[in-house]
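Trainee: Next one to model:
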Amino acid sequence: MSKVFLSAKLPAATTKILTDHGLTVSVYAGEGLISHAELLKSVVDVDYLITPLSTQVDAAVIDAAPKLKLIANFGAGFNNIDAAYAKTKGIQVTNTPAVSTNSVAEVTVGLMLALSHRIVEGDAQMRTSGFPGWAPLYFLGSEIAGKTLGIVGFGNIGREVARKARALAVNVQYWQPHRLTDPEERSLGVQYVEFADLVQTSDFISINAPQKPDNHHQFSAAVFKEMKATAFLINVGRGPIVDEAALLTALQQGVIGGAALDVYEHEPQVTAGLEKLNNVILTPHIGNATVEARAAMGTIVANNVVLLEQGHNAKFIVNA
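Mentor: Take a look at the predicted model:
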């Protein structure tokens, strides 16, 4: 009987799919994230590994699992896995694209609203110094209608962010290495601009791009200096796209207006000092943390195991 190891607890329905198909399932039950040493011990005799993007699956882990056929990543990204090395061992690596699109887009727009209306800052004040009373110039924020949102990374999530933002009367421009066709741009009501122009003209910049070698620290001290002094940066893509030390300095010096981060350069650690700033919102990587999205992700990873077990091809292979 084939064995499946889950390196983190997943929705119950995910495990049920596996056990209903006769697979033996074991789950890491420790506190916090699984350690590299524990993972090495846990994969020795498994046929399938299901792992969240917080677990690093490197060459050592792959070498420790001679029976391994599939690494099913519970997440759209897969930079936590040495997919190229897995391929040399005949191991397929899959991800869970698209199903978290709506959830991440909702969080992105939610962070735009929270920043512009100072919602988190206001909540903190109510819990500490309190509300001194309504006054015409008290605790002013700004509306997002009529503002310009620049989206960096215009895949499924970026496009859904654009749709939702346009419904709130926000002007949307985007940049990515490959421009959409004119009919696609017109259907979404968006405008393509070069990266430098997006940085200089956007009131909000949303990072919705995957992590790649060429976008490490794409948002640097030099880029922050080119942004509007009132602009807000939102990162729901990948942490290392932003130089967090440079971001901290820019925020402390008033170079930009504020930031909201759902992902972090050294995740799960947060650059010290960011948590002290009242123009910063920090959330614990909750972009796709909804019952609906996680259930759909679980169905994909479980079904991919079942497909391989039954002699079929898995879906969403990233190292074919």
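
Trainee: Please make it C-alpha for all contacts and neighbour counts, starting now.
Mentor: Fine.

Trainee: tell me which residues in the helix ranked longest in the chain are buried?
Mentor: Determined from DSSP state H, the single longest helix within the chain is helix 291-309. By neighbour count on 16 or more other C-alpha atoms under 10 Å, the buried set for helix 291-309 is 293-306, 308-309.

Trainee: now do stretch 152-160
Mentor: 152, 153, 154, 156, 157, 158, 159, 160.

Trainee: Need the residues that contact it.
Mentor: Applying C-alpha atoms under 8 Å, 6 or more residues apart in numbering, the contact partners of stretch 152-160 are 98, 101-102, 104-105, 151, 174-176, 188, 205-210.

Trainee: Mind checking which of these are in strands?
Mentor: 151, 174, 175, 205, 206, 207 (DSSP state E).

Trainee: picking up where we left off before, wait, which of the buried residues of helix 291-309 is closest to residue 57?
Mentor: residue 301 (16.0 Å; C-alpha to C-alpha).

Trainee: Could you list which residues are in contact with the closest one?
Mentor: 14, 50, 72, 73, 74, 94, 95, 96.

Trainee: next up, for comparison:
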Amino acid sequence: MTDLNTSHLSAPQDQSMTQHNKKKVVIFSQIYPEFEEKLRQEFDVVKINPKLGDVNQQIREAVQDAHGMIGAGRLLGEAQLETAQHLEIISTVTVGYDNYDVDYLKSRQIQLAHTPHVLTETTADTAFALLMSAARRIPELDKWTRAGQWQRTVASAQFGMDVHGKTLGIIGLGHIGAAIARRGYYGFNMNIVYHGRREKLETAQQFQAQYLSLEELLKQSDFVVVAVDLNAQTKHLLGSAEFALMKSSAVLVNISRGAVIDEAALIEALQSQQIFAAGLDVFEKEPLQESPLFALDNVVVTPHIGSGTEATRYAMNKLAYENLVLVLNGKPAKYVVK
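Mentor: Next up, the predicted model:
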């Protein structure tokens, strides 16, 4: 009998799979080497390299046949992802997701996974560090002391503000906001007030926290900590009108997203001493390399380091890796943006 070649009759292969039958993953920022190596063992991995030119163009080319993406710090929406034919998931190594066009991803049925909870306590630590540093003028007095200005017993010119027993106003009583409230209530005997889209009675009961309108919170608080997501409703939530409501002795802390605050209005409020001080970990433009803020002694600035400890960043990378692998293996991610 004639040996017929029937290979042309076999079912067509998924063109998005490699010759080794592995799904493709695009790494679009630095992740911990341990998890990059694990991904390379299980998937066909392509890593975006800014040194090779236009990052957006690299992404557009890489995602054409990709099934998953992992990273942080890139704007991802239709302009970058319209060429994607098989993309199932983007796993961001962040809790915030304002860099992603969530509506577009939903329209394409692309899951967006993120890393909440693992950074809650570390970010709350940062918020309180900024609060206390600004209230007690730590960076300013550190510089003053190093400059040889300490020539006699310090007087009122070097005094700061008490923290214990004061009113702490939290805008956004989510996981991070609640962790900040816990530090204030149990650690510093502070009176807790809060504002958000809705009351959170069960959480608030832990700290005997009172729900207030934004206007009343700003009027009553000695310390205001911003811990909300950035979206259309919260962009420039605090501006000139809001700063005018605050006490002249008030300290403002922002560990959420820079654009929640009108930065130009805040600079004016600090320059005119309309409020006492601010502690800022986030800014409208990042990385921030030039700003009138740098000339002000009554502001403490840090480089978006809220979750920046080795243990927490490792946990974030691990969770992002797990979210990605779960979905690519047909299972639900641990945390998906709804």
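
Trainee: Which stretch of the second structure lines up against the longest helix of the first structure?
Mentor: Counting by TM-score structural alignment, helix 291-309 of the first structure pairs with residues 310-328 of the second structure.

Trainee: Please enumerate the helices of the stretch 151-300 of the first structure.
Mentor: 156-167, 182-188, 195-201, 221-226, 244-252, 291-309 (DSSP state H, counting those that start in this stretch).

Trainee: Which of these sits closest to residue 273 of the first structure?
Mentor: helix 244-252 (7.0 Å).

Trainee: Please name every helix or strand in contact with that closest one.
Mentor: Packed against helix 244-252 of the first structure by the contact rule (3 or more C-alpha pairs under 8 Å, 6 or more residues apart in numbering; DSSP states H and E) you find helix 221-226.

Trainee: Which positions in the helix it packs on come out as buried?
Mentor: Using 16+ other C-alpha under 10 Å as the test for burial, helix 221-226 of the first structure gives 221, 223, 224, 226.

Trainee: That one vs the second structure, average offset?
Mentor: Mean deviation of helix 221-226 of the first structure relative to the second structure after superposition (mean C-alpha distance after the TM-score superposition for the first structure): 0.6 Å.

Trainee: From the chain's centroid, how far away is that helix?
Mentor: Going by C-alpha atoms, centre = their mean, to the nearest Å, the spacing between the C-alpha centre of helix 221-226 of the first structure and its chain's C-alpha centre is 23 Å.

Trainee: do stretch 308-317 of the second structure as well
Mentor: Mean-position distance between stretch 308-317 of the second structure and its chain equals 13 Å (C-alpha atoms, centre = their mean).

Trainee: can you check stretch 141-158 of the second structure too?
Mentor: How far stretch 141-158 of the second structure lies from its chain's middle: 35 Å, per C-alpha atoms, centre = their mean.

Trainee: likewise stretch 167-178 of the first structure?
Mentor: That offset, for stretch 167-178 of the first structure, works out to 18 Å (C-alpha atoms, centre = their mean).

Trainee: Same check on stretch 153-172 of the second structure?
Mentor: The answer for stretch 153-172 of the second structure is 26 Å, by C-alpha atoms, centre = their mean.

Trainee: Which positions in that stretch come out as buried?
Mentor: 160, 161, 163, 166, 167, 168, 169, 170, 171, 172.

Trainee: residues contacting the fifth one?
Mentor: Put plainly, it is residue 167 of the second structure. 190, 191, 192, 193, 220, 221, 222, 223 are the contacts of residue 167 of the second structure under C-alpha under 8 Å, 6+ apart.

Trainee: Residue in the first structure paired with the fifth one?
Mentor: Under the alignment by TM-score structural alignment, residue 220 of the second structure pairs with residue 201 in the first structure.

Trainee: Contact partners for that match?
Mentor: Counted by C-alpha under 8 Å, 6+ apart, residue 201 of the first structure has contacts 148, 227, 228.

Trainee: Please report how far it lies from residue 163 of the first structure.
Mentor: From residue 201 of the first structure over to residue 163 of the first structure the distance is 20 Å, taken as C-alpha to C-alpha, to the nearest Å.

Trainee: Next: residue 207 of the first structure.
Mentor: 16 Å.

Trainee: Looking at these two, which is more packed in?
Mentor: Neighbours were counted for residue 207 of the first structure and for residue 163 using other C-alpha atoms under 10 Å; residue 207 has more, 24 against 18.
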